[in-house]
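Enquirer: Sequence first, then the predicted structure, then my questions.
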Amino acid sequence: MAEPVDLDTRIALVARTWTPTQQLHPGNVAWHGSGCDGAPPADVTLAGDGWFAELWQEKDSTQIWGHFSPDLSSAERDIAFDRIRAHAPRGSISVVTGAPMADTLRAAGAQEVDRPFFLLQHRDLGRLPSRAPAAGYTIVTAEEAGEAARVDAHRRAWAPARIKELLGLPVTGDEPLSGFTLDRYRTMKAVSIYRPELDLVVLAPDGGPAAFALGWLDDRSRSVLFEPVGTSPGHARRGLAQAVCVAVLSRARELGAVQAVVGPRGDDAYPAPRRLYGALGFVTLARTRTLAWRA
């Protein structure tokens, strides 16, 4: 029998099996499911016992995102992939190296393709580094900063033109504005596992937003995930991202967390996040690969 695909069900499904080497954390599902990651609505959504998948159908292929519980049997994984392939004769999906679903895909003929990949990084919260914000900057909750400042912090840090600059791509001036809006932020805050104590903003000396970090706490595994973190361009290279991340980790520990995870890009085209989390003591446990198949 197919499971419901509502957001709380997805979060609970991912939480049930989570370990530091599982690709999705409940926080990833919460962030994506609230529509805040910039992905358009999926063209097709599929679900079964222990898995769900979203499909975006493009001209020549279909992109898939989802979760497949590691305790699915080989036969159950085959059934899931057969259902996906019925909608996506040509498709691709990012999976963790060594995950059971990766074995199923390869057995069905899927091949690795060269795409940006992500790392699964982890650290315990036993002893945290000391990272105070630069002089004149203060760390407050998003509630204290105000919704407008929190949204502005995200829009500045994740503006498409800024991301192109970080990737070394040419900026034309015609880039769209960030799709993160007040309405989306409020939708995100309504997600069941959102904790306002872990939604922090760095304010500049003039009172404007300079950086932010959002942590998602999973009570079952006592783990916190960063998703997302950002610094406004005018305040970069001041250690603000490190300072606000340590503040999130400290507050998460007060709420019962014993470990933290994050999934930054791992390829050399976008090294800044990897450097940030490395400086905070995160170590890499696994990485993702993109597997693609044809009809």
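Expert: Thanks, I have it. Numbers count the residues shown, from 1 in each chain.

Enquirer: When you work out contacts or count neighbours from here on, use the C-alpha atoms and nothing else.
Expert: OK.

Enquirer: residue boundaries of the strands in the stretch 151-295 of the chain?
Expert: Along the stretch 151-295 of the chain, counting by DSSP state E, counting those that start in this stretch, strands occupy 199-203, 209-218, 223-231, 259-262, 283-293.

Enquirer: report the angle between the axes of the first one and strand 223-231?
Expert: Orientation of strand 199-203 against strand 223-231 (axes from the mean of the first three to the mean of the last three C-alpha atoms, to 10 degrees) gives an angle of 30 degrees.

Enquirer: Next up, a structure to set beside the first:
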Amino acid sequence: MTLLESYTSGQTTQVQRALSAWFPAGTHPGGFGWESATDQLPSSICVARNDQGLVVGWAGMADGEGRIECGPDDASSAAVLADWLVENASGTTANVPVYHARPLVRAALTARGFRDDADAGVVAGLVHPAGDVEFDLPDGYRIRAIDPDEDTARVQVHRRAWKPLRMPYPKDILGRIDPTDESRFTAQALWVMKRTWLYDRELDLVIEAPDRSLAGCCTVWFDPETGWAEIEPLGIVPEHRRLGLATALALEACRLVGARGGHTVFINSAPLPHYPAPWETYLRAGFTPLDRGTHMTIGTD
């Protein structure tokens, strides 16, 4: 029997450990931890448990965007979570990513009125083998782990790199952004992130510029149980862009993961027309596309 309960942040580690066994047919546990720490998970979430009390799945819904994840052979959880999605879609159009390796989830959604949505694009990602790889770093720049006492600078470099109006969006997108908008990353989010399962300070990287200011940052979530790591997030301060720093950070992540016995580094990216820069940057760095699934939709046409 599968039982549902509302999600709380205190359940994050339990959900992460379940996701560890399912990746790459699902969210990387580090990515889930990042979303939880920074309040980017769907606003409505349920967690599925079996009769032994173990987490066996989860689903979420916010603004017509759904998520559903469970084990590959768990028809009971797929059905119960699909019912929850339909109920929480509230009669409106809802879109859900479905992984190729989850035919039972696809079947459960199809039985409840979901249909394939080719216009929504693929569920993708980018991967690179872990291990030593050559890259160029401009003179005077160096990559290092954050120091234990530089939390303030760590928050500031993220917020500068991810200020919405300074992101490399197309002009039509930038024209709709409020100039006062700021990144949601705060000292509190960093405090939570540093206490999240799989966080490792030695894999929380920054790039130091020639003047010793921080030019970029990158958090690497390495799961030693599976050998998979995820980069989430990676950002470069606008004044230091177009120098190859994003490539250098990503490839240094591959080196560090390889040194820890990992086999693959993953980036949760897709070829988005409104935000092509990350996909194109990591392809040039040697990452290759990973086709993980498609989208399904329910609601009015």
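Expert: Okay, I see it. Here the structure is a predicted model, which is why all the values come from computation and not from measurement.

Enquirer: Put one on top of the other, what's the TM-score?
Expert: Superposed pair, TM-score by TM-score structural alignment, normalised by the length of the first structure: 0.86. Supporting alignment: 285 aligned residues with a C-alpha RMSD of 2.5 Å.

Enquirer: sorry, back to before: between the strands of the stretch 151-295 of the first structure, which gets nearest to Pro4 of the first structure?
Expert: Checking the strands of the stretch 151-295 of the first structure against Pro4 of the first structure by C-alpha to C-alpha gives strand 209-218 as the closest, at 20.6 Å.

Enquirer: for that closest one, the distance to its chain's centre please.
Expert: Chain-centre distance of strand 209-218 of the first structure: 12 Å, with C-alpha atoms, centre = their mean, to the nearest Å.

Enquirer: Could you name the helices and strands sitting against it?
Expert: Contacts defined by 3 or more C-alpha pairs under 8 Å, 6 or more residues apart in numbering; DSSP states H and E place strand 209-218 of the first structure against helix 26-33, helix 147-157, strand 199-203, strand 223-231, helix 240-254.

Enquirer: so of the strands of the stretch 151-295 of the first structure, which one's packed in deepest?
Expert: Among the strands of the stretch 151-295 of the first structure, the stretch with the highest mean neighbour count (mean count of other C-alpha atoms under 10 Å) is strand 209-218, at a mean of 28.

Enquirer: now that strand against helix 240-254, angle please.
Expert: 30 degrees.

Enquirer: coming back round to it: do you know which of the strands of the stretch 151-295 of the first structure lies nearest Gln23 of the first structure?
Expert: Of the strands of the stretch 151-295 of the first structure, nearest to Gln23 of the first structure by C-alpha to C-alpha is strand 283-293, at 7.8 Å.

Enquirer: which residues make contact with the closest one from outside it?
Expert: 20-21, 23, 89-97, 102, 105-106, 109-115, 117-123, 266 (C-alpha atoms under 8 Å, 6 or more residues apart in numbering).

Enquirer: quick one: what helix or strand has Thr9 of the first structure in it?
Expert: Using DSSP states H and E, Thr9 of the first structure falls within helix 7-17.

Enquirer: and for that helix, what span of the second structure is it aligned with?
Expert: Taken onto the second structure by TM-score structural alignment, helix 7-17 of the first structure occupies residues 12-22 there.

Enquirer: That stretch: average distance to aligned residues in the first structure?
Expert: Compared with the first structure after the fit, stretch 12-22 of the second structure shows a mean deviation of 0.8 Å (mean C-alpha distance after the TM-score superposition for the first structure).

Enquirer: That stretch: which residues count as buried?
Expert: Thr12, Thr13, Val15, Gln16, Arg17, Ala18, Leu19, Ser20, Ala21, Trp22 (16 or more other C-alpha atoms under 10 Å).

Enquirer: ok, back up a step: of all the helices and strands packed on strand 209-218 of the first structure, which one is nearest Trp56 of the first structure?
Expert: Nearest to Trp56 of the first structure among those is helix 26-33; the distance by C-alpha to C-alpha comes to 14.1 Å.

Enquirer: what range in the second structure matches that closest one?
Expert: Taken onto the second structure by TM-score structural alignment, helix 26-33 of the first structure occupies residues 29-36 there.

Enquirer: Touching the matching stretch from outside, list them.
Expert: 9, 12-13, 15-17, 19-20, 23, 41, 193, 196-199, 221-223, 229-230, 232.

Enquirer: Quick one: map Ile173 of the second structure onto the first structure.
Expert: In the first structure, the residue paired with Ile173 of the second structure according to TM-score structural alignment is Leu169.

Enquirer: now the helices for the stretch 51-200 of the first structure?
Expert: Assigned by DSSP state H, counting those that start in this stretch, the stretch 51-200 of the first structure shows helices spanning 74-87, 100-107, 142-145, 147-157, 160-166, 182-189.
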